[in-house]
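Engineer: Next input, structure requested:
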Amino acid sequence: MKESKVMISDANRLGLDYEAEARSLPYGEPIWDVHTHVQSVASAETMLKAMDVYGVEKVWSMSNLEITAELKEIFGDRIEFIAVPNFSQKDEEGTFTTDWWKRIEKFAEIGTKICKFWAAPRGLDFDPMFAIDHPTRRTAMDIARDCGMMFMTHVGDPDTWFATHYKDASKYGTKADHLASLEKMLDEYSDVTWIAAHMAAHPEHLDILQGVLDRHSNLYIDTSATKWMIREWSKHPKELADFCARNEGRVLFGSDIVTNDDNVDFDLYASRYWALRTMWETEYDGPSPIVDPDLTLIEPEKGKKQTAKLLGAGIPNGELDFVYRNAAVDLLSPMYEW
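Structural biologist: So this is what the prediction gives:
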């Protein structure tokens, strides 16, 4: 690890020169990131720089429909979009029903091939319709399926959240409840390909996740949510490597980088790629450079600047080809007219 006089921030507690660090990573082939949130035009060039530095050839982004044309002008064929509701209008009537249904069709008109269904338990604080199996979901799913889209979903959350934010199981359900709802919908829409974001919310329990993959051939997973993934994978890096080898072609690289007008910050974006690539490619054993607020949930007495331990899996380059790019190429390329 190369240390330099870089400004310390929550994205860089170790003072790393992220550009220099990228040059020392062993993997040299292009990477596809299937899970990002490029949410502003102003942040686009900085995101592109992070992509260039870390070898990311292409991203899929959950961006507002209104800025997709401008982003396409900047990124060109290095960006594709994932259909999402207009969350900036979350308090407006119809945002998650009638307007959303129209937006799915408009996203399809610009060539979008993935539709996102966000169903994190905290969505229930806002409206019961955020449950993955709520009737309004089926309307949107039917439209997306008719438009030829596959589905991406966020169901569940970290174990740390169920131990704290979601203690009231009568309100939020259990983690097992949310997984059961996902499996119900995987069966109901068995003719659709699904990508479960954040390893289907089970990086902590790869044995449970394996069972879900074994039961549902239409399910793929992405590796997004850097802080969460690093924290949990580092507890069982060999199990992670074995899991990816067993499920070759069904594990897709994702970062969950969020860019917007308020966080145009190269270190923020690069830190996610550094942490994920260091986890996958090396046998690094040390602190993550990224502040992880979930650690404060569990041990508040240790302060608000805690970082997780990062213990690399050291997966060989040949096996990483599938996680980093080949799985996405095989799954997604047939959907597009490139």
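Engineer: switch to C-alpha atoms for all contacts and neighbour counts from now on
Structural biologist: OK.
Engineer: any idea how far the nearest residue to Val251 once chain neighbours are set aside is from Gln89?
Structural biologist: Once flanking residues are discounted, Val251 sits nearest to Ile221: 5.2 Å by C-alpha to C-alpha, 6 or more residues apart in numbering. For Ile221, the distance to Gln89 (C-alpha to C-alpha, to the nearest Å) stands at 29 Å.
Engineer: Compare the two (neighbour count), which wins?
Structural biologist: Ranked by neighbour count (other C-alpha atoms under 10 Å), Ile221 and Gln89 place Ile221 first, with 24 against 11.
Engineer: Quick one: the strands in the protein, in order.
Structural biologist: For the chain, applying DSSP state E gives strands covering 31-38, 56-61, 79-83, 114-119, 150-155, 194-196, 219-222, 251-252, 257-259, 285-291, 307-311.
Engineer: any chance of these in a markdown table, with distance to Leu206 too?
Structural biologist: A markdown table is the format used below for the strands of the chain (distance: least, C-alpha to C-alpha, whole Å):
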| stretch | distance to Leu206 |
| --- | --- |
| strand 31-38 | 20 |
| strand 56-61 | 25 |
| strand 79-83 | 26 |
| strand 114-119 | 21 |
| strand 150-155 | 16 |
| strand 194-196 | 14 |
| strand 219-222 | 12 |
| strand 251-252 | 12 |
| strand 257-259 | 23 |
| strand 285-291 | 21 |
| strand 307-311 | 17 |
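Engineer: Alongside the first, I'd like the structure of this one:
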Amino acid sequence: MDLLVETERKFGIEKAILICHSLEIKKYANRKYPDRFIHAKYFSGAFRFSNGVDPLIKEIATLKEEGYHLAKMQSAPMMRGRAATGPDTLRMDGDEMARFFGAMKDEAIPFILHLSDPDTYYETKYTDKKYYSSKERDLRELEGVLSRYNDMSLQIAHFAAQPEIHRL
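Structural biologist: Take a look at the predicted model:
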């Protein structure tokens, strides 16, 4: 974290988003660098497959009082592999995840979503159809979320897929 702050200062960056995987990390960052970070609570994409959305919805309810400003979910395809679940389980654009997004919207929490990866990952790492679908299908799920929650503060990480030049 010291190197991060040192580099930010070198380039005149006064504030940055810090994605916190625990409340303890957030508290440490606040003690060491008060008012330096905009804190994003991290939601594991694999967690939602193994535990459902109810625990996440409970965390959304306390997010602001814990001092977080926004939330981020890493839900790239590798998370399905980690959770050993198929592409139809808990789709991002499905009704169960709608409860999650509805809670985020109700609490007015901005959200960063990492949903997809580069084409080369789909060609080399995401070939087992027991766990993974296609990049096109993942992006259609994203389109479903965007159309359903077009009035929510939502940022898509890495242009939705860390795209190759032909997708820009």
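Engineer: List the TM-score for the superposed pair.
Structural biologist: Once superposed, chain against chain, the TM-score is 0.80 (TM-score structural alignment, normalised by the length of the second structure); 161 aligned residues with a C-alpha RMSD of 2.6 Å.
Engineer: re earlier: could you say which of the strands of the first structure is packed most deeply?
Structural biologist: Most buried of these by mean neighbour count (mean count of other C-alpha atoms under 10 Å) is strand 251-252; its value is a mean of 28.
Engineer: In the second structure, point out the residues matching that one.
Structural biologist: Aligned using TM-score structural alignment, strand 251-252 of the first structure spans no residues in the second structure.
Engineer: Quick one, which of the strands of the first structure gets closest to Gly211 of the first structure.
Structural biologist: strand 219-222 (11.4 Å; C-alpha to C-alpha).
Engineer: Quick one: list the elements packing against that closest one.
Structural biologist: Helices and strands touching strand 219-222 of the first structure, by 3 or more C-alpha pairs under 8 Å, 6 or more residues apart in numbering; DSSP states H and E, are strand 194-196, helix 197-200, strand 251-252.
Engineer: For those, give me TSV that also has distance to Gln210 of the first structure.
Structural biologist: Conversion of those to TSV gives the following (distance: least, C-alpha to C-alpha, whole Å):
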stretch	distance to Gln210 of the first structure
strand 194-196	13
helix 197-200	10
strand 251-252	11
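Engineer: Can you tell me which of these is nearest to Ser170 of the first structure?
Structural biologist: Using C-alpha to C-alpha, these put helix 197-200 closest to Ser170 of the first structure, at 21.9 Å.
Engineer: how about the closest one: buried residues?
Structural biologist: By neighbour count on 16 or more other C-alpha atoms under 10 Å, the buried set for helix 197-200 of the first structure is 197-200.
Engineer: what's the burial count for the counterpart of Met51 of the first structure in the second structure?
Structural biologist: Under the alignment (TM-score structural alignment), Met51 of the first structure maps onto Glu8 of the second structure. Glu8 of the second structure is flanked by 14 other residues according to other C-alpha under 10 Å.
Engineer: Quick check: nearest residue in space to Glu8 of the second structure, chain neighbours excluded?
Structural biologist: Of all residues not flanking Glu8 of the second structure in the chain, Glu14 sits nearest, at 7.0 Å (C-alpha to C-alpha, 6+ apart).
Engineer: in terms of contact, does Ala157 of the second structure touch Leu142 like I think?
Structural biologist: No - Ala157 of the second structure is beyond contact range of Leu142, at 11.6 Å (criterion: C-alpha atoms under 8 Å).
Engineer: what touches both of the two?
Structural biologist: By C-alpha atoms under 8 Å, 6 or more residues apart in numbering, Ala157 of the second structure and Leu142 have these common neighbours: Leu115.
Engineer: ok, Pro45 of the second structure - contacts?
Structural biologist: No Pro there; residue 45 of the second structure is Gly. The neighbours of Gly45 of the second structure, taking C-alpha under 8 Å, 6+ apart as the test, are 73-76, 79-80.
Engineer: cool, Pro55 of the second structure as well?
Structural biologist: Not one residue lies near Pro55 of the second structure by C-alpha under 8 Å, 6+ apart.
Engineer: and the equivalent of Gln155 of the second structure over in the first structure, how far is that from Tyr273 of the first structure?
Structural biologist: Under the alignment (TM-score structural alignment), Gln155 of the second structure pairs with Ile195 in the first structure. Distance, Ile195 of the first structure to Tyr273 of the first structure, using C-alpha to C-alpha: 20 Å.
Engineer: got it, and Val251 of the first structure?
Structural biologist: Per C-alpha to C-alpha, Val251 of the first structure is found 17 Å from Tyr273 of the first structure.
Engineer: what's the burial count for Met79 of the second structure?
Structural biologist: Counted with other C-alpha under 10 Å, the neighbours of Met79 of the second structure add up to 20.
Engineer: typo on my end, Asn64 of the first structure
Structural biologist: Around Asn64 of the first structure there are 21 other residues, counting by other C-alpha under 10 Å.
Engineer: thought it was touching Ile82?
Structural biologist: No - with contacts counted by C-alpha under 8 Å, Asn64 of the first structure stays clear of Ile82, the gap being 9.4 Å.
Engineer: can you point me to the longest helix in the second structure?
Structural biologist: helix 135-148 (DSSP state H).
Engineer: Not counting its own residues, what contacts that helix?
Structural biologist: Helix 135-148 of the second structure has contacts (C-alpha under 8 Å, 6+ apart) with 91-93, 115-117, 119, 122, 160.
Engineer: Map Glu123 of the second structure onto the first structure.
Structural biologist: Mapped onto the first structure by TM-score structural alignment, Glu123 of the second structure lines up with Ala163.
Engineer: again, but for Glu65 of the second structure
Structural biologist: Counting by TM-score structural alignment, Glu65 of the second structure lines up with Glu109 in the first structure.
Engineer: Pull up the gap between that match and Val212 of the first structure, please.
Structural biologist: Counting by C-alpha to C-alpha, the gap between Glu109 of the first structure and Val212 of the first structure amounts to 33 Å.
Engineer: So the two - more neighbours on which side?
Structural biologist: Just comparing Glu109 of the first structure and Val212: by other C-alpha under 10 Å the higher neighbour count belongs to Val212, 18 against 11.
Engineer: Name the nearest residue to that one, sequence neighbours excluded.
Structural biologist: Nearest to Val212 of the first structure is Glu183, by C-alpha to C-alpha, 6+ apart, at 7.5 Å.
Engineer: which residue in the second structure lines up with the one you found?
Structural biologist: Aligned counterpart of Glu183 of the first structure in the second structure: Glu143 (TM-score structural alignment).
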